[in-house]
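Visitor: pasting the sequence and the predicted coordinates here, then a few questions.
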Amino acid sequence: MKNTILLAVLLFCSFSFAQEITLDKGKFFVNGKQISTRETKQLLTSDFKATRLFKEAKSKESFGGLFLGAGITLTVSDLAIGLFSDVKYPTALTYAGVASMAISIPILSGRRKKIESAIDSYNQSLKQSSGNYYGIDYQIVANQNGIGIQLKF
């Protein structure tokens, strides 16, 4: 009897570690509680494909943000120089800034889709592995006789 209870407790504990991640307005949630990007990254390490997609999305976000920030900085600094001195405005700095901002648009455009596919991949891997714990395949079943656990070794 003790072994049966121990096995049942171990099986139900595996459900508590399998937590689905949801994405809402760019924020990550587990069981309705918001988690940080770092915690999300740690949760995704169990699935190689999800980890790779998440890292690609974050690197796209970094490079796109770099180009966007550089473009805004170049454009605003050239505008300030044009306003406070007798230099003809716009100069090459403005054109370089606008080009940098234009380059950032396609870089930033695919990051959300990659993050969503990483989260979907992770959640799918949870659903596939939730019924297997140390070589024991189990399912919760219900029929006319009641509710129970079906174990397959």
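Guide: Nice, I can see it. Numbering: from 1, shown residues only.
Visitor: CA atoms for contacts and neighbours, from now on please.
Guide: Will do.
Visitor: now do the SS call for the residue nearest the centre of the chain.
Guide: The residue lying closest to the centre of the chain (CA atoms, centre = their mean) is residue 115, at 4.4 Å. With DSSP: H, G, I helix; E, B strand; the rest coil as the basis, residue 115 sits in helix.
Visitor: so who does it touch?
Guide: Contacts here follow CA atoms under 8 Å, 6 or more residues apart in numbering; on that basis residue 115 touches 53, 54, 57.
Visitor: biggest helix in the protein by residues?
Guide: helix 48-84 (DSSP state H).
Visitor: that helix: which residues count as buried?
Guide: Buried residues in helix 48-84, counted by 16 or more other CA atoms under 10 Å: 49-51, 53-58, 60-61, 64-65, 67-72, 74-75, 78-79, 81.
Visitor: one more to weigh against that first structure:
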Amino acid sequence: MEDSSTANGEDWISRLPDSLLCHILSFLSPKEAVGTSILSKRWENPWTCVPSLYFCDTFMTDCGNYMNKVNCFIDYVNWVLAHRDGFAIEKCNLSCYTLHASAHLYSWTCAVIACMVQELTIKSELFRVGQLPWCLLTCKTLVEYST
């Protein structure tokens, strides 16, 4: 007897349109959403349109010593932002409490601004208002900014 959740070897959820998959993925953490890209060829790209991103360097795990964890976090944020494929970001929270990761907040802010972010939160004791990129001040889509 064939499993009712499959048809021709493909699960029913993989047949949903990208917009619906993206909506479903929006309920996951960014890390979990990106993790779905390994499920199958069909799941390689839907995570790129997830509208809310939350990055926090205190949640670094599975990378070994402290500097490896920081570098894993930096690489992860860079990778996620580089693979957005132009999809808009509704909400983004960048929380960096390590000096090494905070050094990247300027470029990450510019990257989320380029994705037409609407709400942006930057939490860092090492990042000051004077370090904000000019693009943040001229962003037409930004509705809310907080620290």
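Guide: In hand now; what should we look at? The structure presented is a predicted model; accordingly, all values stated were derived computationally and were not measured.
Visitor: superposed, what's their TM-score?
Guide: Superposed pair, TM-score by TM-score structural alignment, normalised by the length of structure 2: 0.28. Supporting alignment: 71 aligned residues with a CA RMSD of 5.1 Å.
Visitor: now the residue nearest to the centre of structure 1: how far from residue 67 of structure 1?
Guide: From residue 115 of structure 1 across to residue 67 of structure 1, the span is 20 Å (CA to CA, to the nearest Å).
Visitor: ok, residue 50 of structure 1 next?
Guide: Distance from residue 50 of structure 1 to residue 67 of structure 1, counting by CA to CA: 26 Å.
Visitor: residue 96 of structure 1 too?
Guide: 11 Å.
Visitor: next, the buried residues of the helix or strand containing residue 38 of structure 1.
Guide: Here residue 38 of structure 1 sits within helix 37-44, counting by DSSP states H and E. Neighbour counts over helix 37-44 of structure 1 (16+ other CA under 10 Å) mark 40, 43, 44 as buried.
Visitor: ok, the first one touching residue 27?
Guide: In other words, residue 40 of structure 1. No: here residue 40 of structure 1 lies out of contact with residue 27, judged by CA atoms under 8 Å, at a distance of 10.0 Å.
Visitor: need the longest helix for structure 2.
Guide: From DSSP H, the single longest helix across structure 2 is helix 66-82.
Visitor: packing partners of that one?
Guide: helix 99-102, helix 105-114 (3 or more CA pairs under 8 Å, 6 or more residues apart in numbering; DSSP states H and E).
Visitor: give the next helix or strand downstream of that helix.
Guide: Heading C-terminal from helix 66-82 of structure 2, the first helix or strand you meet, by DSSP H and E, is strand 91-95.
Visitor: and that following strand with helix 66-82, angle?
Guide: 160 degrees (axes from the mean of the first three to the mean of the last three CA atoms, to 10 degrees).
Visitor: and the helices and strands packed on helix 66-82 of structure 2: which comes nearest residue 22 of structure 2?
Guide: With respect to residue 22 of structure 2, and counting by CA to CA, the nearest of these is helix 105-114 at 18.0 Å.
Visitor: what angle do the closest one and strand 91-95 make?
Guide: 180 degrees.
Visitor: same for helix 105-114 of structure 2, what does it pack against?
Guide: So helix 105-114 of structure 2, by 3+ CA pairs under 8 Å, 6+ apart, packs with helix 66-82, helix 134-138.
Visitor: swap the cut-off to 6 Å and go again
Guide: Of the remaining helices and strands, none touches helix 105-114 of structure 2 by 3 or more CA pairs under 6 Å, 6 or more residues apart in numbering; DSSP states H and E.
Visitor: name the residues that touch stretch 38-45 of structure 1?
Guide: residue 51 (CA atoms under 6 Å, 6 or more residues apart in numbering).
Visitor: what about the helix or strand where residue 28 of structure 1 lies, distance to the chain center?
Guide: Assessed by DSSP H and E, residue 28 of structure 1 sits inside strand 27-30. Remark: strand 27-30 of structure 1 is offset 9 Å from the chain centroid, using CA atoms, centre = their mean, to the nearest Å.
Visitor: which residues does that strand contact?
Guide: Contacts for strand 27-30 of structure 1 (CA under 6 Å, 6+ apart): 21, 22, 34, 35.
Visitor: ok, and the most crowded of those?
Guide: residue 21 (21 neighbours; other CA atoms under 10 Å).
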